[in-house]
Structures are given as structure tokens and as C-alpha cells.
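# Sequence and predicted structure are below.
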Amino acid sequence: MSVPAAASEQARLDELAQYDILDTPGEESFDRITRLVRRTLKVPMATVTFLDGHRQWFKSREGLSDCEGDRRSALCDVTIRRGEPLIVPDTRADPRFTDNPLVTGAPHLRFYAGIPLRGEGGHNIGTLCAMDTAPRAFDGEDVAILADLAAIVMDELRLRLLVSTDVLTGALSRRAFRNEAGKAIALALRHRHETSCIAFDLDHFKTVNDTQGHAGGDTVLTGTVAACRDLLRQSDLIGRLGGEEFAILLPHTGLQAALSVAQKLRESIAAQRFEGVGGPFAVTASFGIAALSTAASDLEAVLQQADEALYAAKTAGRNRCIAAHAGAASNSPFGRRVLKAGSIVFNGGRSVIDCTVKRLSDEGASLAVIDSAGVPGRFKLAIEADNFSRFVHVVRKAGPEIDVQFA
């Protein structure tokens, strides 16, 4: 990638970051669009796709099981680079895609139609796609239908920026929670009053969806937030950060008091009973608690400490509350939130793995990859848009996440 191309890609990622859409839970407004694509155009697969530094991630998908994939093999990557609709009637007859792993292997794409999703700044942040396992024709009317639906996707994205509450649960949206919590923390720092953060998620929630259906899962999520609201003050903030992941900000509250609040919330959630397919059932949740301190003096840092404590609660057996040590530094050199395309370079430059840099500081970075299993303990991290290249060593691996410190 040339320097101008890297700068353009960074501008694209900056625009993508403004929508705060990556890794958010499913939303009916987007699912409705992929269903319409599938039914109207009579294709077995449809996706609303966004591309960060290393992957294509599906905000909504019909006919596909995976929620993300490697960007290098993504036909959607070709679409956003072209900046215009990409129609491939038969992938095996197109020399660009005959050897593509998505063509030669699952999901065995033979037909692809993609419309770029263009943001207000003019950058293509993703695609709306229609796909088939058999070749097919796609005329101008079909392209127009897909383009109209792509415009609706962008309308929904713009609407999300204006919506402050999660439609399902009534909790603050992830974006709204970060905005409001950031303001509350700035106020706490200015006036030097205590503030704490609780991160929690529901235990084995996938099992709930699998056994009770998504409607049953939605009932659990709604009931969970309602149970929490009954115990929280009006000044407290509760936000839905992911599918079953929530965060609470408690102004004027120290660590021990926040731990007491978390225990009450945990007990209230566990005491609920929901009507299920096989009779009443209950759920539990795990909690991590952290307080604003000199070691965690902004929202990202205190959230990270709470997340690490939540991870410890999960590891210890779930359905429990664990508080971060007062004043403890984060185990991860998170730094400030960013969204940058990066490269993991090793074997003397012969091996390269694409990554997305999620957080960056003077000491280290947090990266996301498709699979961290093949990443060595020491490598060179390159961020071409910043003309940046430094050796790092890995301090933590967790699934697709890698935390590194600079050598």
C-alpha cells in the first residue's frame, strides 16, 4: 500500500469509527434489510458488511453462519476499493476470484453483487451484498433495488447517531453511554468526587438463545435492565455495550460501595424467573467493578479495569462480583481508542498478518486479528498510515485480541 493509499484508508477507518457500529448487537432495522434483499432478489445469502483493518464484519446476515471473515479474501473489499457496484455473475469465470477461498470453499460463492455503503465524508465503510451458490444474471433493475436498500442502510446508520437509547432494553446505546459517562467522569475529575464503573454480562446467554429462541433472549435482556433500574439511582447510567454486555456508571460512589451495588444487582438478576419453552428458567450474571483513580483516570481506563475484573469473575466460576484492586494499573497497555489498519510482520518480513489496532499508547497497543493462534510472541507492528514500525512482545492473547508492549 502506498503512502497516499494508506492515508486514504485511515480516513476511511476514521469515518467508520464515527458510526461506532463495529461489534454491536444485531438490530431488527438492519436484519429487515437483509431479509428484503434475500426475498426481493431471490438469493440465499445477504449481508450488511463493514470492513475494518483486517476483517469484514457482518452487522446483519442471512444465509451465513459466520459473523466475520478475513478481509483479504472478501469480495466486499474489492467493492469498497472500486467505489461502485461490483456485479460478478459467475465467480469461477472471473479471473479475479477463481482461486478465492470463499469461492473454492465455504460458502462456495458463485454469484456476488455488492453496493458500497458511502459515509457522509465520501468514504466507503462497507457494503450491502447479495450472494448465491449458483451463477445468475443481474440486470439494471436488480442493481437499482440493491442500491435503494443500501441507501436505507446508510439512513439507519445516520439515525443511530441520533438515537440515545437501545430500542430493545431502554438502556443507553453504546455511543450514548460513552458520551454521557465521559462527561460524568470529566465532572468527577474536576470536582474530585468518587466515581465507579460496573461491567457485567449474562452467563451462558448463547444457551438461552439456543434453547428459548431469540424472543426468549430478548425477554431476558429487557428483564435484566428493568431489574437493574429498580436498584439504581436516577443519576446512575446504564448502557448496553454489546449483545448481553452492559456497563453502569455510579457517580459519587467509591469502590466498596460500588461492589455492594453490584452484589445487589447480581442477586436481583438471579432471582428473576422467565417463562420458557420447558417451563420457568433463571439466568445469572458476572460483574467486574472498578473505580476512578490516578491509574484509571478516564472512561476507557476504568472500563478496561472493570472488564478485566469481569473476566476474572467469569474465570472464577461466573455468577459473582469481583472488584479491581484500588489504584491498580490495567494489565493491558490499552491507551486511547483508535481504529487503524496494521500489519503483524515476522519471519524476517516473510510472514504478514493483517490486524486492526484498537488502542494505542506510548507503551503498547491492543490489536484484533481473525485468529491469534499463529501470532508469535515477538513481532514487528507496522501502521503504514502513521509511518510507524516497532518491535513488540505479546503480553496477553484472548481469542482474536492481542495486547502488546513495545520493545
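Thanks, I have it. Numbers count the residues shown, from 1 in each chain.
# alpha carbons only for contacts and neighbour counts from here, please
Fine.
# Would you state the helices of this structure in chain order?
In the chain, the helices defined using DSSP state H lie at 3-19, 28-41, 75-82, 101-104, 140-162, 174-191, 205-229, 255-271, 299-315.
# For Gly242, find the nearest of these.
For Gly242, the closest of the helices of the chain is helix 174-191, at 7.7 Å, according to C-alpha to C-alpha.
# As CSV, the helices of the chain with mean neighbour count and distance to Gly126 would be great.
Formatted as CSV, those follow (neighbours: other C-alpha atoms under 10 Å; distance: least, C-alpha to C-alpha, whole Å):
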stretch, mean neighbour count, distance to Gly126
helix 3-19, 17, 9
helix 28-41, 18, 13
helix 75-82, 20, 7
helix 101-104, 17, 18
helix 140-162, 15, 10
helix 174-191, 17, 19
helix 205-229, 17, 26
helix 255-271, 19, 38
helix 299-315, 22, 26
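# now the strands for the stretch 251-400 of the chain?
274-276, 279-281, 285-291, 321-323, 336-346, 351-360, 364-368, 378-383, 388-398 (DSSP state E, counting those that start in this stretch).
# so which of those is the most packed in?
Of these, the one with the most neighbours on average (mean count of other C-alpha atoms under 10 Å) is strand 285-291, at a mean of 30.
# What angle do helix 299-315 and that strand make with each other?
Relative orientation of strand 285-291 versus helix 299-315 (axes from the mean of the first three to the mean of the last three C-alpha atoms, to 10 degrees): 140 degrees.
# Contacts made by strand 285-291 with the rest, please.
For strand 285-291, contacts defined as C-alpha atoms under 8 Å, 6 or more residues apart in numbering pick out 194-203, 254-255, 258-259, 262, 266, 269-270, 302-303, 305-314, 318-326.
# run the last query once more with 7 Å
Strand 285-291 is contacted from outside by 195-203, 254-255, 258-259, 262, 266, 302, 305-307, 309-310, 313-314, 318-324, using C-alpha atoms under 7 Å, 6 or more residues apart in numbering.
# another one to put next to it:
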Amino acid sequence: MGYEAGHSAKLDACEQDRLAALDQYDVLDTPPEEAFDRITRLVRSIFGVSMSTVTLIDGHRQWFKSQQGMPNAETERAPALCNAAIHHPRPLVVPDTLQDRRFADNPFVVGAPFIRFYAGVQLRSPEGHAIGTLCAMHDQPKTFDNAQLAILVDLAKTVTSELELRTVATRDALTGALSRRALREECSRAISLARRHRFELACIFFDLDHFKNINDTHGHGTGGQVLRACVEACRGELRSTDTVGRFGGEEFVVLLPHTGAQAAMAVAEKIRGAIARCRVEAEAGPLRVTASFGVAALDGGDLDVDQLVKRADAALYAAKDGGRNNCQMWQTVEEVNPGLLRRVLKAGQITFNGGRSTIECTIRGLSRNGAMLQVISTADVPDRFKLGVLSDELYRMCRIATKRDTQIEVVFE
């Protein structure tokens, strides 16, 4: 193996170790949390900057666990200043980006959000992997002395401490439902017991309809009240042995042991009705909310947590396509990937147009027969392309089976 090939393989291995460290926190695409928002507010206040983020870097994007002054929740990884920062052994401080040849023509410097000053401190796992940054940014040049940098370093350590605490927290702070990590563990345990003792098990995936409109119109405080009220309404229809967990911003999963598909549909309908009857007082008057539901059950196959939740999620989208505020059952049809998709977090690359066009992606599920990919946008992705799993040195032609929002499922040819 030549130097360049060996060097590239080493870099790919380091990147996969970094992504594995990030994956342990199970934090990507989780809702905002006050513990992190408090830190980014402090950064803006202490240093007098217009922007601050807690940034996590996966295979294709920078995603903000917390953001102040930034217009988007995520951007492409390649041009991100935080992407440059994670490769530095020390904090990266750029007093004037236009005077730094590394960043003078960067699209985030010459275009929105027009970053002129940048200071980023790496967020490192206990093993030393840089999974992201805490950064301070401003739209004007700025000096940053050693005392200020020391404060930013301390705040970054507070971020990593909060991330570590999340790994042991079992409850979502806002709603009291199980945290996503705790929910996954409980689902795994319940599936193992159901297989061992041959009893039924079902899960319900539900999502509040048009919830973004509530936050945009009435504010996040009112949105939080709505989430809490809906979880309480859900609990009122469940047994003590059932479990409800918060899977995403307004997404929840209910686990129903000793329950078959039809019985689970009946429970979903009860929860749907209870949420529809909820009233939350707002300044403009009482708010009403509805939810859409997907139901899936163990069927004797070799399902894991991700596959069961994926089936319920597919049924949920069928409910949304059917007009929302209804319940749908996952239908037994030929699945996209007959081989079981195992949950992964790997850097990937989509190549097409004779190798002249590439799109970075993150691989979130993988099997012998296909993969689940996440991209910034599916708009420019062709129906057929070559997928590279960089850390595995795997390159396969594939075709798109389904795509939705930023997610693509592909079948290998």
C-alpha cells in the first residue's frame, strides 16, 4: 500500500472512530434543551457576539444542538468553520476571516451569515475524539485574548459534561417521558422478553400535527405546554406496564407489551381522541392540537428496535398522507431492505454523472442489501448512483427505493 492510500485509510479509520464516539451520545436531531441553550446565550452575552452554537459534526453536515443568532438548524459540513475546527489540536480562533486565506472565500463568510470573527473550542469525548464545537461568531472582526479563550474552554467543558449527563438521564426534562436513549434501551429489553416468552408486542409512533406553527405563532413556552399536555393525555390511556418516550421534537413512541396489532390500533385511537380533546390556554385563547399515528407489531421476524420503530414511522407517514389526525397500521409488504438494517453512523458519498458529481451523506442504517442515508436535500440526488461507505471501503451501485425529507432508502444492485 502506497503512502497516499495508507494515509487515506488511516484518516477514514479516525473519522469512523470519531463518528462512533458521536453516536454513543444519541443526540443528533434531538429537540432543543435549556441546558445547552443557556450556554450559547452566555457565550453571546459574555463575548458580545452575534452568534453562538453548540455544533455536532456527522458525516455530511454540521447540526446545531443549540443555536443563537443562526438562521438554520443545520448546514453542509464541507464549508463549515466548525468542520475546520474539529481537525485542530487546539481551539481555533480567527479574528478576521477575510484576512485569513483559509476562509476568505468561504461561502459562510462572503455570504449569510457573514461570519467575520470565529472562535471554536472542540467538544471531545472521553477518548479524545472531537465530535463538534462550542463556538462564538460575530459579523465584524474581533480580538480575543487568552482570558476570554479560557472562559470559552470552560464553557465547552460544561457542554461535554451535559452530553455525558444525557447518557445516564432516563427522562425527558420537558415532558417527563422517557428520553430517546432510555426508550431505545427499554424497547430492546421488551423485544428480547417478547421473543423469549413468546408474547405479543406492539409500538405506536405519533407526531403532533402542524406543531411548528404553534411554536412560530405562540412561542416555544406555549409549545412546551402543548407537549406536556399531550403526554399527560397519552398516559391517561395507557396501562402501568406501557411506556411512552420522546423520540424527537414532537414525536413520541409508545411501547405496548402483551399487545397485538389490532389491540394496539385501538389504543392508538384512544390516544388520538384524548389528544384531540386537549385544550392549552394561550394569550389568544385555548389551543387545540391533533396527532397522527402509526402502529407496528412484532410478527415473528428477526426485528430489532430500529426496524420496529421504522415500520411504525412508515405507518405514521401514511397517516399524514391520509389527511392527519388518524391512525394507520404498518402493512406487510416487501421491505426496502430484506436484510435487517443495523443502526450505524458512517460517512458516505453519493457519486453520479460519470464520477463528476458527488454529494456527501451520512449512512444511518446498513445491511447486505441496502442502506438508509441522510442528506441535506434529496432534490439533486438521482434515482441511481454509486454509494461509497468510506470507512468500509465499500462501493456499490444502488437505486432509490424511497425518499422523504432528508432521508433516502436505497437497494444495492
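Sure thing, it's come through. This one's a predicted model, so the numbers in the text were calculated from it and none came from an experiment.
# And the TM-score between these chains?
Once superposed, chain against chain, the TM-score is 0.98 (TM-score structural alignment, normalised by the length of the first structure); 406 aligned residues with a C-alpha RMSD of 1.1 Å.
# that older thread, quick one: closest of the strands of the stretch 251-400 of the first structure to Leu16 of the first structure.
strand 336-346 (8.6 Å).
# Provide the aligned range in the second structure for that closest one.
Using TM-score structural alignment, the residues of the second structure aligned to strand 336-346 of the first structure are 342-352.
# on that earlier part again, JSON lines for the helices of the first structure, including distance to Leu117 of the first structure?
As requested, the helices of the first structure are exported to JSON lines (distance: least, C-alpha to C-alpha, whole Å):
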{"stretch": "helix 3-19", "distance to Leu117 of the first structure": "10"}
{"stretch": "helix 28-41", "distance to Leu117 of the first structure": "13"}
{"stretch": "helix 75-82", "distance to Leu117 of the first structure": "8"}
{"stretch": "helix 101-104", "distance to Leu117 of the first structure": "22"}
{"stretch": "helix 140-162", "distance to Leu117 of the first structure": "6"}
{"stretch": "helix 174-191", "distance to Leu117 of the first structure": "20"}
{"stretch": "helix 205-229", "distance to Leu117 of the first structure": "28"}
{"stretch": "helix 255-271", "distance to Leu117 of the first structure": "40"}
{"stretch": "helix 299-315", "distance to Leu117 of the first structure": "29"}
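# Relative to Asp386 of the first structure, which of those helices is closest?
Asp386 of the first structure lies closest to helix 3-19 among those, at 8.1 Å (C-alpha to C-alpha).
# Give me the contact list for the closest one.
Applying C-alpha under 7 Å, 6+ apart, the contact partners of helix 3-19 of the first structure are Asp52, Gly121, His123, Asn124, Ile125, Leu157, Leu161, Leu339, Lys340, Glu384, Ala385.
# Relative to the second structure, which residues correspond to that helix?
Against the second structure, helix 3-19 of the first structure falls on residues 9-25 (TM-score structural alignment).
# Stretch 31-40 of the first structure now?
Going by TM-score structural alignment: stretch 31-40 of the first structure matches residues 37-46.
# Same question for stretch 203-217 of the first structure.
Counting by TM-score structural alignment, stretch 203-217 of the first structure corresponds to 209-223 in the second structure.
# measure the residue nearest to Leu310 of the first structure when sequence neighbours are not counted to Ala257 of the first structure for me?
Leaving aside its sequence neighbours, Leu310 of the first structure sits nearest to Gly288 (C-alpha to C-alpha, 6 or more residues apart in numbering; 3.8 Å). As for Gly288 of the first structure, its distance to Ala257 of the first structure is 13 Å (criterion: C-alpha to C-alpha, to the nearest Å).
# Check Leu237 of the first structure too.
Separation of Leu237 of the first structure from Ala257 of the first structure (C-alpha to C-alpha): 16 Å.
# and what of Thr133 of the first structure?
57 Å.
# And Asp14 of the first structure, by the same measure?
Asp14 of the first structure sits 38 Å away from Ala257 of the first structure, going by C-alpha to C-alpha.
# Same check on Gly122 of the first structure?
48 Å.
# likewise Asn209 of the first structure?
33 Å.
# likewise Ser286 of the first structure?
17 Å.
# Could you do Gly53 of the first structure as well?
For Gly53 of the first structure, the distance to Ala257 of the first structure - C-alpha to C-alpha - is 41 Å.
# Same check on Phe138 of the first structure?
Phe138 of the first structure sits 62 Å away from Ala257 of the first structure, taking C-alpha to C-alpha as the criterion.
# Burial check on the counterpart of Leu238 of the second structure in the first structure, number of neighbours?
In the first structure, the residue paired with Leu238 of the second structure according to TM-score structural alignment is Leu232. The tally of other residues near Leu232 of the first structure (other C-alpha atoms under 10 Å) stands at 15.
# same question, the one 4 residues further on
By other C-alpha under 10 Å, the residues close to Asp236 of the first structure number 16.
# Which residue lies closest in space to it, excluding its sequence neighbours?
Per C-alpha to C-alpha, 6+ apart, closest to Asp236 of the first structure is Leu250, 5.1 Å.
# returning to what we had before: how about the residue nearest to Leu310 of the first structure, what's its match in the second structure?
In the second structure, Gly288 of the first structure lands on Gly294 (TM-score structural alignment).
# cool, and Val357 of the first structure?
Here Val357 of the first structure is matched to Ile363 in the second structure, going by TM-score structural alignment.
# cool, and Leu161 of the first structure?
Matched by TM-score structural alignment, Leu161 of the first structure corresponds to Thr167 in the second structure.
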